[in-house]
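> Turn this into a model:
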Amino acid sequence: MKKSMEIPDCQYPSGPVLVQPSGPTPKHRLYLSNLDDQKFLRFSIKYLYVFREAVPIDRLRSALSDILVHYFPLAGRLTRVVSGGGSEEGLESEEKLEVDCNGEGAIMAEGFVDISANEFCSRPPNRSWRKLLYRVPDASTFLGVPPLVIQVTHLTCGGMILCTAINHCLCDGIGTSQFLHAWAQATANPLSDPQVMPFHDRTMLKPRKPPQNNFPHPEYGVDLIGNNSSSSLSLNQFLLSQPLTPISLTFSSSHILHLKKQCTPSIKCTSFEILAVHVWRAWAKSLELPSTLQIKLLFSANVREKIKPNLPQGFYGNGFVLGCAETPVNQLLASNPYYGIRLIQLAKQSLHDGYVRSVIDLLEEKGSIPDMSASLVISAWSRLGLEELDFGSGKPLHMGPLTSEIYCVFAPVVGDLGAINVVISVPEGVAERFKHYCIKGFEEREEKSEIEGVNNGERYCEIVF
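The predicted structure is shown next:
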């Protein structure tokens, strides 16, 4: 009989604590740029780490308290912008957010779960992992959740699982990695200062006056090519109509090299570009989309060095915009991967300073949200150094997302710099087709192992081949 994929419930020996900065911090309102407070970023980035050996909770708390002196906005609270020209009866904006840097503190919870690190790592991602992140009671709104929530869960083997939820309005992937490494360094070496000091100010990303929307922005559904609104709506309804199945697929460096060799003519490309095209094609095939439907691949692109002047070292806010490759389904599927790679590369080339400024101005005028109606969204975590985190007891056995229901995540593989773990959720009715198209062409080259489980009517799959 197969073991259940669901992990046991967490036991909490005591309630969570508020970890406040260990020293005085500025008390003011921090401006959030239009790239920061986009509506589609109003959630927390949730990371999950598994460590062979636990770090004493007191050391983690003390180091966090020290590092929050430097990253004091993470100890504050998100709030709506108050406007009113200095009047005591100022009005709250329904749209714009800022951070009240009040030093209230981050939440840290401590738990225990009856499972070992090896047992946990042998199970594929599933929704029971949510038990490993403390749920803030009475937080009925996005603003009710502190910017930083942490749970340390002790395992039967003496290891620990560390889950962090960092508000995306304050940090992007580069920023979260910078903060986590600073915390890890402070834990392992309490007397050391952060290797990179955080840069808090985001005013260099303010919109122009007047705003200048100088470019088409297909990532936000502005100036779309063609008219596929009804088909896109049908696809969106289909994607929302079925339970989602989380799938994890690990591509080794040899797999990625094999994919690159399929390009005709040969093209110089990154691992992200070839794997993104491969997953995009498998996604479109598995959904059996209408051949003329215009579909999009949206991906986060770092613009710290695209902006003029460049964003300062240590900037940990949102310094990315969405790149957008788009094409009719039939052209993507009928063409060699070379075609999709060129679409991604051309999209990257368009992300210059003027384009980024146009995005900021567009958000100022319209508060647009990304066009998700017929889009696959990929967030790349595989080159951020997230898997190198060391709190003094060694690097993690596993690093990845806590959940993958919103985006496809390209996560790092611990111990294999060239490998990428693709974590994605698809409607359960297409899961088998999606897996088939992802691994098609590899079966004769290597053996593959497949783990499947059933939990509360949902199927969870992990493939390593």
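
> hey, let's count contacts and neighbours off CA atoms from now on
Noted.

> Show the contacting residues for residue 418.
By C-alpha atoms under 8 Å, 6 or more residues apart in numbering, residue 418 lies in contact with 252-253.

> before we move on, what SS does it have?
Following DSSP: H, G, I helix; E, B strand; the rest coil, residue 418 is assigned to strand.

> Quick check: next helix or strand after the helix or strand hosting residue 166?
Element membership for residue 166 (DSSP states H and E) is strand 160-167. Sequence-wise, the next helix or strand downstream of strand 160-167 (DSSP H and E) is helix 173-188.

> burial measure for the residue lying closest to residue 423 once chain neighbours are set aside, as a count.
Take residue 423 and drop its neighbours on the chain: the residue closest to it by C-alpha to C-alpha, 6 or more residues apart in numbering is residue 248, 4.5 Å away. Residues near residue 248, counting by other C-alpha atoms under 10 Å, number 23.

> same check, this time on residue 56
Applying other C-alpha under 10 Å, we find 11 residues neighbouring residue 56.

> Before we compare anything, build this one as well:
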Amino acid sequence: MAAIDTPLTFTVRRRAPELIVPAKPTPRELKPLSDIDDQEALLIQMPVILVYRSNPKMRSKNPASVIREALAKLLVFYYPFAGRLKAGPEGKLMVDCSAEGVLFIEAEADVTLSQIGDALPPPSPFMEELLYDVPGSSGILYSPLLLIQVTRLLCGGFIFAIRFNHTMTDGAGLVQFLSGLDEIARGAKSPSTLPVWQRELLCSSDPLPITLTLTKGTPVDMVHKSLFFTTTEISALRKLVPVHLQSCTTFEVLTACLWRCRTIALQTNPEDEMPIIWTFNARKMFNPPLPVGYYGNVLAFPAAISTARDLCNKPFAHALELVMKTKSVVTKENIRSVSDLKAINGRYNYAGIRPYLVSDLTRLGFDEIDFGWGKAAYGGVCKGGVAAIPGLSSFYIPYTNNKGESGIVILICLPNGVMDRFVKEINNMLVQAKDNEVLLEHVLLEHELPALSKL
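Purely as a prediction, here's the structure:
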């Protein structure tokens, strides 16, 4: 995707943040998190944005007012989100269902979606304006569990941004919450899928931790970029796949490609073990199944592993085959308890090595959330590298650009010099696959835009 040629500046005017509380009285109680929720890797605030075009049928509606009213009604059902997280005995995390409310900001920006153009996918230098970090709100304990900002645009479109405490829910659970918000915003009395807490189902007396053990390195200057792979580029990469691996999925092809190119770019010790980890929604693997409406974290973290030497020197098929085999083994397993889930997450020791985590959001349905304005033009996380360790994670997000080309945006976070080498390796693979020159600008999203004027 081509770089944006013209500088873009605009101003965002925000109303004072307010706390939205449940529209009706809710139970005052303490609700412990599960053993899957309650782990170090999820002690983060995760931002997500949804972008909406103008809808003539909704011209008389203020999206901020519609969503504010729907939110108060939805919190009657999802009342733990209106509480505060606290540490109980022996550090066990639990929600104090205090009905203190979630933070909500109404804002306006003097810009249109057409002016923003293909700068919709992050990273963008104005995200801090579209999701204002209210002072004192970003802690894990004793802070609001949700922060929402609705920013209206001159064209009649708007941007919905939400930051959620990841200990409370995963991506699938957040989509369930937002789908309920969508339904109530469009007139429903209640969400069609009622929320289920029952976190005790994923608790265990087994003291073994499920937290990924990761060694934090020395902080370095990190660079955020996005790669846009059209269906054409993805098909081209498949030309590198040998016949016996042709059953591979798009996720497996892209993951193997990123794993190999990132390893080459890192220029690490050839004997270093380089695991590729991915988040896996384990809901369908439980036997008996979890109740419909369960919105806690149900994540597995399977991993494929190889030395840097083999990833760099062996053909692309080496990385792809490892990813496919690991994924095949995990998807065939049945999970009966949290201990089974721990077994999947504990197969590898990640201390002292250079892990890479990818999360596929292409089928979660963020872009299906409507609010009455139609499907989102973009729906997904705000940047890569969002984790306890900078540069660890990447996200796959569905996207269609202004030319009508569909594909997947992948958010990347790497040290400055490593990023340059990584992009070069990606380009080399595409050139090899297409047997001709591929302009890097067609893939790389360069959001080198000046910062907004501050209020």
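
> how about the residue nearest to residue 423 of the first structure, what's its partner in the second structure?
In the second structure, residue 248 of the first structure lines up with residue 226, judged by TM-score structural alignment.

> my guess is residue 373 of the second structure contacts residue 50, does it?
No - the criterion here is C-alpha atoms under 8 Å, and residue 373 of the second structure misses it with residue 50 at 11.5 Å.

> Between the two, tell me which one has more neighbours.
Each of residue 373 of the second structure and residue 50 has its neighbours counted (other C-alpha under 10 Å); residue 50 has more, 24 against 21.

> wait, doesn't the more buried one sit right on residue 366?
Yes - here residue 50 of the second structure reaches residue 366: they are 7.4 Å apart, a contact under C-alpha under 8 Å.

> shared neighbours of these two, which are they?
With C-alpha under 8 Å, 6+ apart, residue 50 of the second structure and residue 366 have common neighbours 376, 379-380.

> that older thread, in a helix, that's where the match of residue 248 of the first structure is, yeah?
No - using three-state DSSP, the secondary structure at residue 226 of the second structure is strand, not a helix.

> so what's it up against?
Neighbour list for residue 226 of the second structure: 121-123, 409-412, 444-446 [criterion: C-alpha under 8 Å, 6+ apart].

> State the distance from it to residue 313 of the second structure.
To residue 313 of the second structure, residue 226 of the second structure is 26 Å away according to C-alpha to C-alpha, to the nearest Å.

> tell me the contacts of residue 448 of the second structure?
Residue 448 of the second structure sits next to 4, 124-125 when contact means C-alpha under 8 Å, 6+ apart.

> Could you turn the buried ones of these into a ChimeraX selection?
Remark: buried members of these, expressed as a ChimeraX selection using 16 or more other C-alpha atoms under 10 Å:
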select :4,124
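
> between the contacts of residue 448 of the second structure, which is nearest residue 172 of the second structure?
Distance to residue 172 of the second structure across these (C-alpha to C-alpha) is lowest for residue 124, with 24.9 Å.

> Quick check: chain neighbours aside, which residue is closest to that closest one?
Nearest to residue 124 of the second structure is residue 447, by C-alpha to C-alpha, 6+ apart, at 5.7 Å.

> What of residue 67 of the first structure?
Closest residue in space to residue 67 of the first structure, ignoring its immediate chain neighbours: residue 183 at 6.0 Å, by C-alpha to C-alpha, 6+ apart.

> Now do the same contact list for the aligned partner of the one you found in the second structure.
Under the alignment (TM-score structural alignment), residue 183 of the first structure pairs with residue 181 in the second structure. Residue 181 of the second structure is in contact with 67, 70-71, 74, 191, 371, counting by C-alpha under 8 Å, 6+ apart.

> with the shared contacts of residue 50 and residue 366 of the second structure in mind, which one is nearest to residue 163 of the second structure?
When these are compared against residue 163 of the second structure (criterion: C-alpha to C-alpha), the nearest one is residue 380, at 11.5 Å.

> Where does the aligned partner of that closest one in the first structure fall, secondary structure wise?
Superposed on the first structure with TM-score structural alignment, residue 380 of the second structure falls opposite residue 400. For residue 400 of the first structure, the host element (DSSP H and E) is strand 398-401.

> For burial, what's the neighbour tally of residue 190 of the first structure?
Residue 190 of the first structure sits with 15 neighbouring residues when counted by other C-alpha under 10 Å.

> ok, it touching residue 63?
Yes - contact criterion C-alpha under 8 Å: residue 190 of the first structure and residue 63 qualify, at 6.7 Å.

> what about the counterpart of residue 111 of the second structure in the first structure, is that helix, strand or coil?
Residue pairing (TM-score structural alignment): residue 111 of the second structure is matched to residue 115 of the first structure. Reducing the assignment at residue 115 of the first structure to three states with three-state DSSP gives coil.

> burial of residue 115 of the first structure, as a residue count?
16.

> From what I see, it and residue 156 are in contact.
Yes - with contact defined as C-alpha under 8 Å, residue 115 of the first structure counts as touching residue 156 (5.6 Å).

> separation between the residue lying closest to residue 2 of the first structure once chain neighbours are set aside and residue 202 of the first structure?
Leaving aside its sequence neighbours, residue 2 of the first structure sits nearest to residue 453 (C-alpha to C-alpha, 6+ apart; 7.7 Å). In this view, residue 453 of the first structure and residue 202 of the first structure are 46 Å apart by C-alpha to C-alpha.

> from the middle of its chain, how far away would stretch 350-370 of the second structure be?
Taking the mean of its C-alpha atoms, stretch 350-370 of the second structure sits 6 Å from the chain's own mean (C-alpha atoms, centre = their mean, to the nearest Å).

> Ends of that stretch, what's the gap?
Terminal residues of stretch 350-370 of the second structure are spaced 40 Å apart (C-alpha to C-alpha).

> Identify all contacting residues around that stretch.
Counting by C-alpha under 8 Å, 6+ apart, 50, 171-172, 175, 178-179, 182, 212-215, 251, 255, 259, 272-280, 375-380, 392-398, 408 sit against stretch 350-370 of the second structure.

> Buried ones among the residues you listed?
The buried subset of the contacts of stretch 350-370 of the second structure (16+ other C-alpha under 10 Å) comprises 50, 171-172, 175, 178-179, 182, 212, 214, 251, 255, 259, 273-280, 375-380, 392-398, 408.

> Pull up the gap between residue 148 of the second structure and residue 101 of the second structure, please.
Distance from residue 148 of the second structure to residue 101 of the second structure, by C-alpha to C-alpha: 11 Å.
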